[in-house]
Every structure is written in C-alpha cells, then in structure tokens.
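Q: Below are the sequence and a predicted model; questions follow.
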Amino acid sequence: MMKFQGGTTSGVIGAALAAMALLPASPLAAAQFNNAFRAPNLNIGPRIDISPNVRISPNVTYQDPGGGQPQSKRISRDKAPSKDSASGKNPRRSGQTAADDTYVPKEVIIEIDGNPGEDQVAALARRFRLTRVQSQNLPTLDSTFYRWRIADDRSVDDVVRALNASGSVRSAQRNSIFRLQETPAASGQAPMQQYALAALRLPQAHTLSTGADVRVAVIDSGIDAGHPEIAGSIESSFDALGSEEGAHAHGTGVAGIITAHQRLTGAAPAARLIAIRAFGAQKSGAQSTTFVVLKSLDYAIAHGAQIINMSFAGPQDSAIARGLGIADAKGIVLVAAAGNAGPKSPPLYPGADPHVIAVTATDSADNLFAQANRGGYVAIAAPGVDIPGALPDGKYGVSSGTSLSAAFVSGVAALMLARNPAMSPADVRAALIGGARDLGPAGRDDQFGAGEADAFAAVSSVAGPIETASGKPGTP
C-alpha cells in the first residue's frame, strides 16, 4: 500500500480518501545496469522532517498482493509474471478479459463535427440504441464529444465498429481508462533530503532561470492550492470532473515538485500553474478517462499553457492523440510519465505518443527505478525514487514513480522557456536530450533514454531572446 507520513492521526482518514491510484510493478526483467556516473557531493537542500509514526494508505485494488515497495537496486531475472504487464493489475476472474481493465465497460465515446443539434443527436441515439450520459463541445478539436451508455448485451467494440462504419459520426471509440504513475515509498522514512537538486544541477540552473511566469498545466488529481509549497503559484484552475472532492496527494505532490518554494525547492519555483483536476477517487483509486482528459487538454490549450504535464498512463487512444497533435502544433511542450508497469509492459500513453517527452525514473545512485517501463519511446530520465513532496493539508511525504520524474522535467522545460519563450517543443526536446548525462549502456538506450536530465546544461544551451526593431522578442 502507498504510505505517506506526516500530520496527525485525525488527518489520516481524510488524507486516505485523497490518496492516489497507481500502476504497480510487473515482475522484474533480466537486466543489470551499471552506474556510469555518480552524482557529485553537492548541496542537496534542506532536510524535511517526516513523522515515522503516521501512514496514509489509499484504498487501492491494483496493488501487488505482496505489498511490493519501490525498488531501484540492480535487478536480476525474476519469476514469470503473475499480473497483466500492461496494466500492472492482477489477472481478472474467469470470463473477463484483460482489456476490460483499460476502458470503461458499456460506454462508447462518439465525436461529431462542430456543434450538432439535438434532433441529430437524438436520432443517432435511437438508431444505435444508446443512452446519452454526457457531452462536451471542444473548440480546439472543432467537434463535440459524447459519452454513450450501451443498455443491452452488445460489446463496446461491436458498437464502435457499427458507429464508425455508419458514416454518421466523425469517430467512435472506447472510453479509455488512465491511471496515475506514483508508487508507495518504504515505511519508516525519517528526515528526507532533496537529492534531486544535485542530480539535476538545479541550484546552478536557478542562477540562470527560475521559470518565471511560464504557464505549466498539470492534468492530475486535485491540488492543495493553499499548501505552503504551492501557495501563490496557481494562475487558474479547472475541475474537468465537476466534482466536489478535496485536494489529493498525487496532484499536490506533482505540483509541488514543479513550483515548491518554501521548505522544499521546486524545479521551476517561479512558474505559474494551471491546475486541472482530471483524476477522481474511485473504489479502486484515482483514475480518469478519455472524455475527461480531452476536456482537460482543451482547457489547457485554451488558457495558454506553454507546457502540459501528464503524470499518468494508459492505453493508446486516438482521440487523445489528436488532441496532443493539436497542442504540439500550437507550440506546447508535452511531458508525460513513461509508466510504472515494469519491463515487460507494452508502451503506455500518452508517454509513447511521438509528440510527448516520456520520462523515466532514477534513484539517488542513478539506478533505474525497477518498476519503470522500458522502450524506444523513453526520452530521458529524472529522479523519481524516494522523492520528498507536498501532501494535502500542509503535510509532507515521500513517494516514488515516473509521475514525479515527469514533473521534474516539466519544471526544467519551464526554466528554458522562461529564458527564451520562442523555443518550440522540438527545441526543448533537443536541449534536454543534448544536455543529458548518459546512464546505462553508452548512448541512447531503452532504459534511460538519452540519460539523466541536466537542468544546468539544458538551460545554459538556451540563448536568451533578442529585441527586434519592433521592440518584440525575437530569436537570436
């Protein structure tokens, strides 16, 4: 179970309701990774005391039955998988398929061009024997999306095929499920230190940029806007769920990694956050869907996000891929967790989308987080094991996962954009990869990507904008 420490016993029950969902690790693959570099003995920031006597554990059913803790030590061949490697969850009961875990049962998502009239929508519902659940016009995609319920015994895929073959809709698909990418830390943690500061060379990078006024959209669970590490950093917020849930540990922690400015130091402490709640509490833990993520992307694009952080993962999704392509075309830097489903997992999305910078996790000794996904889509690594961070109600805790690594890289991207807002997503990617510190096998590999992000090298490579004859910033 996920264990956070800090606060009082009376706060545990409330915090547990806000705790995050996760994709637990698949069994470990056969591989050993050499330490190509040990981080120098630099200032790693203040020590944050965490009470070892209080634990906050979510009601999570996707957990390894053995309660496996995050591992980052070098690994050797383990036994054959006992869980679905793509989703990281236990095999389903007889008669159910693994695919059931990746989408909402008995629901389809339908896209219609523009803003159709009620008569057209009602006729479509009658023709395909569907019940409308929810709809949303998304201007950035120039279409309206609908959630429909299948009331009879037809399968989701059968209905999707029939809709797409009819020519009556722009697209139809499953309503995919996405999950947050953070895992529990070992219990009994006491004073913590921010080793990530030295690993990423953030103190040096902050002499050049602190990410001032760069807008970073965080599509996640609820964020505690009043936490001392986050207070004053949120420019706007949007609840894509329309819920009344309180702040959640995952969203609060991710936001703090980007902009912490009190007892902790964030990657971009002067950045501005667009806080988007897209992940809500379920009996199985916090999760989101295609429909909600699309609404979130639409809001982020419409409200001027320069970077979108997506610390979640799930199946490939064509509608979300279109949204990401539009964001990229508008010059928005897209960063996502590579995934925590282990070495045997297929690629997870949105990290594996070609427009997205997929980030994996390392520990304080530069070892790969054992639960991290591997693959050609992994672009870069950043610290993600035993990371101290903010929790709701002013508390602090420690956790692990590629979620956290993605947040660090989003912060580093903000440092670069503050220095030169004219940088394109391709420019940001190139600067990150070009400045990365190689880990694992020489050169790019499927475990660490280009290597560990180096904030100072990346920011140093960015020339500041020059003023043109018009008085507006231009590119040197």
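A: Noted; the coordinates are in hand.
Q: switch to C-alpha atoms for all contacts and neighbour counts from now on
A: Noted.
Q: What segments of the stretch 51-200 of the chain are strands?
A: Assigned strands in the stretch 51-200 of the chain, in chain order: 103-113, 130-138, 143-150, 171-180 (criterion: DSSP state E, counting those that start in this stretch).
Q: Tabulate those (JSON lines), appending mean neighbour count.
A: Shown next, in JSON lines, are the strands of the stretch 51-200 of the chain (neighbours: other Cα atoms under 10 Å):
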{"stretch": "strand 103-113", "mean neighbour count": "21"}
{"stretch": "strand 130-138", "mean neighbour count": "16"}
{"stretch": "strand 143-150", "mean neighbour count": "20"}
{"stretch": "strand 171-180", "mean neighbour count": "24"}
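Q: Compare these and give me the one nearest A225.
A: Checking those against A225 by Cα to Cα gives strand 171-180 as the closest, at 19.5 Å.
Q: The residue nearest to S311 when sequence neighbours are not counted in helix, strand or coil?
A: Counting by Cα to Cα, 6 or more residues apart in numbering, S311 lies nearest to S403, which is 4.3 Å off, once chain neighbours are set aside. Assigned by DSSP: H, G, I helix; E, B strand; the rest coil, the conformation of S403 is helix.
Q: second one coming, line it up with the first:
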Amino acid sequence: MSKIAPFRFGFCTIILIAAGSVTGLPLLQSAGVAPGIAAALADDDDDGGSDDDDGGGSGYGGSSGGGNRGSDDRRPRGDLRSLFGWPFQRAERRPPPRRAVTVPDHAPSEILALGLDETSIANLAQQGFAADERINVALTGSELVKLTIPRGMTLETARQAVIAAAPAASVDFNHFYRPEQKEASSCSGDGCRLVRHMVGWPLDGSQDQTPSCAAPLPIGLIDTAINAGHTSLAEATIEVVQLGDDARSPSGEQHGTAVAALLVGAAGSRAPGLLPSGRLVAIDAFQRYRRTADIAETYDLIRAIDVLAERKIRIVNLSLSGPANALLEKAVRATIDKGTILIAAAGNEGPNAKPVYPAAYADVIAVTAVDRSMKPYRRAVRGEYVDIAAPGVGVWTAASISGGRQKSGTSFAAPFVTAAASLLLGANPDMRPNDLADALARSASDMGAPGKDAIFGWGLLNARSLCQS
C-alpha cells in the first residue's frame, strides 16, 4: 500500500509519493518515468543549424534535421520541484544566441594588382607598401601581386597610389566571395525525393547511353573543402588540387561536399550525382573567416581559375558570388577566350539585390533556382544577366559527414547546368562558350515572360534533348 504524507509549505500542500502507484502515475511511466521519481521532460532543441548525417530514414532522405529525433532521450531529470514548476523551479539559463558575424566585402588593408613591374613594386615599397604574395598568372601573362598598404592610409588612397605608380596595371581591392547557400531544408519520407525529374534527368543519375551522348568531359570545381571520405564520393573520380596555403584556416566541408556529390556522387548511394561516371578536378579556394564563415579572396580565385586553365579543364562550376572586381573580370575574360565554359550561381541576396559576380560577367552562364512548383527561389537575384534556371530548392545531396540532406540556393542549381554542359561538350568538343550557351538557351523550357527575362533567363534547363544536335 502506498504511503502518502502531506507536507505544508506556505499556502500549498504537497503530496509526497513514497512508493507504489496512484491514479495518474501510469501516464508518467508511459513517458519513461520510474515510480517514485519526479520528472521534467527535456525539450527537443533542434535549431537545424548543423549539417551532419541525415540520420537514416526512408527513400533518399529520412529526417534531415540537425539532431537525431528518433533517439530523443526523455529520461527523468531534476527533483520533485521540477514536477510542479513555479515557485520551486528556477528558469533554465540558456547561453546567449551566437551573433552572426558580418563578413566585409574585401580585405581591409590589401590591394591587388596584375601587371606590376619590378620598378613599380620598388617605388611602392618606398611609399610603405609591402608585396606580401606574388604569383605568375599564365592566363593573363602577368604577375599577380598582393600588397599590404601603409599604416594610416585609406584603402581608396592606396588604390589610387598603385594606379599612379603603374598606370598600365589592373588594380583593385582584394574582394571576398561566399558560397551561394542561404538555407538548409529538412524533409522526411517522400519529401526527400530527387528533384532532377523536373529537367528530365534520369532519376538514378545515369546518363542516356545513346550513340549521340558521349562521355562527359572533366569538370573543374572551385569551392570549399570536400569530405572525400563521404560514402557518396568513395568511388568518385575526384582530383583535389591544393593551392599550397597551409597557413590559412581550413574551410568547412559542407558546401563543397554537397556540390561535388550533386555532380559525381555514386549512382547507388544515398546522394546520387548527376554524372556518377564523371571526373572532377576540385580546388578549395576558401578559408574560414572568424571560425564561422567561408570566404574566398579574389587573389585565390584568380589562382584557381589559372590552375584549371593550365590543366585544360574546359568546364568550371562556380557556386559562389561577390562584388565586381577588375582583376577577376580580366581572369574570367581570359579563360573564356581560351574556350572555357564558366557556370556560376546567380546569387541568393534577394530579388531586388544588385548583380553578383562572376555570374554577371559577360559570357559567364548565370544560373538561377526554381522550386518544385516551378516558382522562382524567393532569395534568387534577378537581372538581365540571368541565363537559365534549374532546380535549386530542396535539392537532395550529400551532407558534410555522411548520408544526405536537402539544400537550397542557386549554388545547387548551377551543378545541373554544369553537368548538362559537360555532356554537351563531350558530344561536341568543338563547341565554343557562346555555342554551348546558345544550345542551352534553345533547348530550355520557356518560363515567365516569352523569351529571355530577368527572373528565369531563357527558361528551365531541359536535359531531355542534351545529346540531340
């Protein structure tokens, strides 16, 4: 028999349960609470901010939140006071939310120059400039120099001083570029299906092996680091090229792994790619900024583009964006003139934002994103530079550690067009960048206003006719 003893505290009477069972106690037991022990049910605090394993599940997905809800531990915690709440339970002190780090659009004390001669560098050194890094750029046939400006000099004054010292050189700030991902979606069950059917791509990731569809050409990827140990990439043909900057803080693997798997993930894996038999040459041009954000300097982007050009990689995926930069534009123009097709994310800064680069440079194929209802991605930048649309909302691809996850952003629309360009160029090796862009435009499914518009470009990518000339 249970022993129930009343205990008075102020104006309240508390019933202490010593042992046994009373009415209502089995409800607590069903929640995992042992008899005679007071309980407080823990909150399932999942902010969705992490980017790890999807936690299993059915189909391609499962629950892809930041934590494993299936293993939620609701064990009893605390003492009797927690069962009754106020006035006995003190509010739990939660750590203050982490403040978002504001990333500037350029390095605060650096100037870049292409085409400085030794005399100009010596004259700038007398003014207090220091040439921190220098490298020959084969694409432009000139040297790329990173200068630290004199203390106390403004960046604009420094830029004008370098221009005055070398009028024939290209001079600009060392701008920062970011991966084009703004949010991660979560899904479960059928909601995690692949979205490639929207553009007529085979669901299993295999190519149409018709006589006119040749093997895809190698793809260059300039992005963050890649988790080469991910099961979706274990059998992929990926060559990772290091820029050689061991002193840099390593970039995160979330973005690069997701884009790489979307391109060449194994067909039978949890994150099958568009071109599982394709070859990827990947360059991590990014570094960690204050431990929270990945950035790529203009200096490193130019180096990466130059490295891919030297390796004769003709298709490059650039799921990144940032400000206009005179030196980057020059490198982009030089590699396109040599026959390279550059495919870039159109940007996630919002429909009323200014154009972003390199997508907005002439002859770069700018890719915007649409959702499963064929509506424009709500964050996608709009403008006359937008060329074509592809799936970019809730795209299923690899998580950074293992398994898969849904991703949203123009970053994940660009690989669809990159994969299509790889097949087109494989079937027609003599195509020039403008020819390939025209072929994509002609085959696109028109959306929005007739013809090319600022929201969808020429329309939605059509993969059904990729290998038809």
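A: Received it, and whenever you're ready, just let me know what you need. Here the structure is a predicted model, which is why all the values come from computation and not from measurement.
Q: tm score of chain vs chain?
A: Scored against TM-score structural alignment, normalised by the length of structure 2, the superposed chains reach a TM-score of 0.75; 384 aligned residues with a Cα RMSD of 2.7 Å.
Q: aligned partner of the residue nearest to S311 of structure 1 in structure 2?
A: Superposed on structure 2 with TM-score structural alignment, S403 of structure 1 falls opposite S411.
Q: How about Q306 of structure 1?
A: Aligned counterpart of Q306 of structure 1 in structure 2: R314 (TM-score structural alignment).
Q: wait, isn't that match in contact with I341?
A: Yes. The criterion here is Cα atoms under 8 Å, and R314 of structure 2 meets it with I341 at 5.9 Å.
Q: In terms of neighbours, single out the busier of these two.
A: Legend: neighbour count by other Cα atoms under 10 Å for R314 of structure 2 and I341, higher for I341 (29 against 24).
Q: Now which residue in structure 1 aligns to the more buried one?
A: So, by TM-score structural alignment, I341 of structure 2 is matched to V333.
Q: how about the strands in the stretch 201-350 of structure 2?
A: All strands of the stretch 201-350 of structure 2, identified by DSSP E, counting those that start in this stretch, fall at 219-223, 237-241, 279-284, 287-289, 293-297, 315-318, 320-321, 341-345.
Q: cool, the stretch 351-469 of structure 2 as well?
A: Per DSSP E, counting those that start in this stretch, the stretch 351-469 of structure 2 carries strands over the ranges 365-370, 386-391, 395-398, 404-407.
Q: What range does the first one cover in structure 1?
A: To tie it back to what came earlier, the one meant is strand 365-370 of structure 2. Taken onto structure 1 by TM-score structural alignment, strand 365-370 of structure 2 occupies residues 357-362 there.
Q: repeat for stretch 16-32 of structure 2
A: Using TM-score structural alignment, stretch 16-32 of structure 2 pairs with nothing in structure 1.
Q: Kindly report the same for stretch 434-441 of structure 2.
A: Using TM-score structural alignment, stretch 434-441 of structure 2 corresponds to residues 426-433 of structure 1.
Q: average gap between that stretch and structure 2?
A: Compared with structure 2 after fitting, stretch 426-433 of structure 1 deviates on average by 1.1 Å (mean Cα distance after the TM-score superposition for structure 1).
Q: which parts of that stretch are buried?
A: Within stretch 426-433 of structure 1, the residues that count as buried by 16 or more other Cα atoms under 10 Å are 428-429, 431-433.
Q: which one in structure 1 is aligned with I111 of structure 2?
A: For I111 of structure 2, the aligned position in structure 1 is V108, judged by TM-score structural alignment.
Q: try P250 of structure 2
A: P250 of structure 2 maps onto E245 in structure 1, by TM-score structural alignment.
Q: Could you do T397 of structure 2 as well?
A: Taking TM-score structural alignment for the superposition, T397 of structure 2 sits opposite G389 in structure 1.
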